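Q: below: sequence and its predicted model.
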Amino acid sequence: MSGMQDYSSRISDPNSRKMGTFSYLPQLTPEELRKQVEYIVSKGWNPAIEHTEPENMRSNYWYMWKLPMFGETDVDAIFQEIEMCKTANPGNHVRLVGYDNFKQTQGTSMVVYRADMSASA
């Protein structure tokens, strides 16, 4: 299968690690990320922001940044919380989760900020 691409992601190389579906794609532009947040809001999902240290990113546990933003429909307010989380935790990765109330599960989850790994090395 010549069309398949091998991603050289290795546990020994933190910069190569993939974190979810979007991490296999080119970095989302601000406009593309905004569309993803708008999608979360349009589905009625509750946004929540989480963060973790780069060395713990493969763990199932990420720290919750405040409580989920129950019923939040203002995309700019969601981005403001993401920025506050990044500022308060500059060395951490940050992800956005959209919780689906009806299915009682995550509707989506994506890393929205990846900390600079070269600064900690």
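A: On my side now, so go ahead.
Q: use CA for all of it now, contacts and neighbours both
A: Will do.
Q: show me where this protein has its strands.
A: 46-52, 63-65, 93-100, 105-113 (DSSP state E).
Q: columns distance to R34 on top of those, output as JSON lines?
A: Below are the strands of the chain laid out as JSON lines (distance: least, CA to CA, whole Å):
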{"stretch": "strand 46-52", "distance to R34": "13"}
{"stretch": "strand 63-65", "distance to R34": "19"}
{"stretch": "strand 93-100", "distance to R34": "12"}
{"stretch": "strand 105-113", "distance to R34": "10"}
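Q: tabulate these (JSON lines), appending mean neighbour count and distance to A119.
A: Listed next are the strands of the chain as JSON lines, based on neighbours: other CA atoms under 10 Å; distance: least, CA to CA, whole Å:
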{"stretch": "strand 46-52", "mean neighbour count": "23", "distance to A119": "16"}
{"stretch": "strand 63-65", "mean neighbour count": "15", "distance to A119": "21"}
{"stretch": "strand 93-100", "mean neighbour count": "23", "distance to A119": "13"}
{"stretch": "strand 105-113", "mean neighbour count": "17", "distance to A119": "15"}
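Q: okay, now the one to match up with it:
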Amino acid sequence: MRLTQGTFSFLPDLTDEQIKKQIAYAVSKNWSVSIEYTDDPHPRNNFWELWGLPLFEISDPASVLYEINSCRKQQSNQYIKVNAFDNTRGVESCVLSFLVHRPGFEPGFELLRSEDIGRNQKYSFRSYATEKPEGSRY
């Protein structure tokens, strides 16, 4: 199962050159860039680990790509994404987010069904990755 999360998630994985162009666009708009990673790919997991500090006032996309590649080396079995934030209105708003790395194996999700009041059915899902403890999921 291929996780679809972020701006370009329904497209094939971006190449480093395409990633660099997206970062160049973010830099041209004076957006701050951050890199995050996780081993829990649930779409409602908002608590990804931050790689280093957010990159403020970056002028060269190559420096962001360097940090992405460093994160890929250290966290090769994790999902890694890039976020860009626009603070022109005085509020940090995420305006761009996309995956730049996936683990070699994506376990997928389990659909859970439960009974509710009046014979209604409730559905939820969870990642198969969370069956194992954090840090040993892949």
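A: Structure received. Computed from a predicted structure; not experimentally measured.
Q: nearest to E32 of structure 1, of the strands of structure 1?
A: Smallest distance to E32 of structure 1 across the strands of structure 1 (CA to CA): 11.1 Å, for strand 105-113.
Q: map V100 of structure 2 across to structure 1 for me.
A: Applying TM-score structural alignment, one finds that V100 of structure 2 aligns to V112 in structure 1.
Q: next: K73 of structure 2.
A: Using TM-score structural alignment, the partner of K73 of structure 2 in structure 1 is T87.
Q: OK, contacts around the match of V100 of structure 2?
A: Listed by CA atoms under 8 Å, 6 or more residues apart in numbering, the contact set of V112 of structure 1 reads 33, 93-96.
Q: let's have the residues you listed in CSV, adding distance to I78 of structure 1.
A: Listed next are the contacts of V112 of structure 1 as CSV, based on distance: CA to CA, whole Å:
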residue, distance to I78 of structure 1
L33, 12
H93, 16
V94, 13
R95, 12
L96, 9
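Q: which one of the residues you listed is nearest to P47 of structure 1?
A: Nearest to P47 of structure 1 among the contacts of V112 of structure 1 is L96, at 6.7 Å by CA to CA.
Q: you'd agree the closest one is up against I40?
A: No: here L96 of structure 1 lies out of contact with I40, judged by CA atoms under 8 Å, at a distance of 9.8 Å.
Q: between those two, which contacts overlap?
A: Common neighbours of L96 of structure 1 and I40, counting by CA under 8 Å, 6+ apart, are P47.
Q: distance of D100 of structure 1 relative to T108 of structure 1?
A: Per CA to CA, to the nearest Å, D100 of structure 1 is found 9 Å from T108 of structure 1.
Q: again, but for K18 of structure 1
A: Relative to T108 of structure 1, K18 of structure 1 is positioned 16 Å away (CA to CA).
Q: give the contact list for the equivalent of T29 of structure 1 over in structure 2.
A: Counting by TM-score structural alignment, T29 of structure 1 lines up with T15 in structure 2. Contacts for T15 of structure 2 were tallied using CA under 8 Å, 6+ apart; there are none.
Q: how much space separates T15 of structure 2 from Q74 of structure 2?
A: Counting by CA to CA, the gap from T15 of structure 2 to Q74 of structure 2 is 19 Å.
Q: now F109 of structure 2
A: F109 of structure 2 sits 25 Å away from Q74 of structure 2 when distances are taken as CA to CA.
Q: thought S9 of structure 2 was touching H101?
A: No: look at S9 of structure 2 against H101 with CA under 8 Å: they stay out of range, at 11.1 Å.
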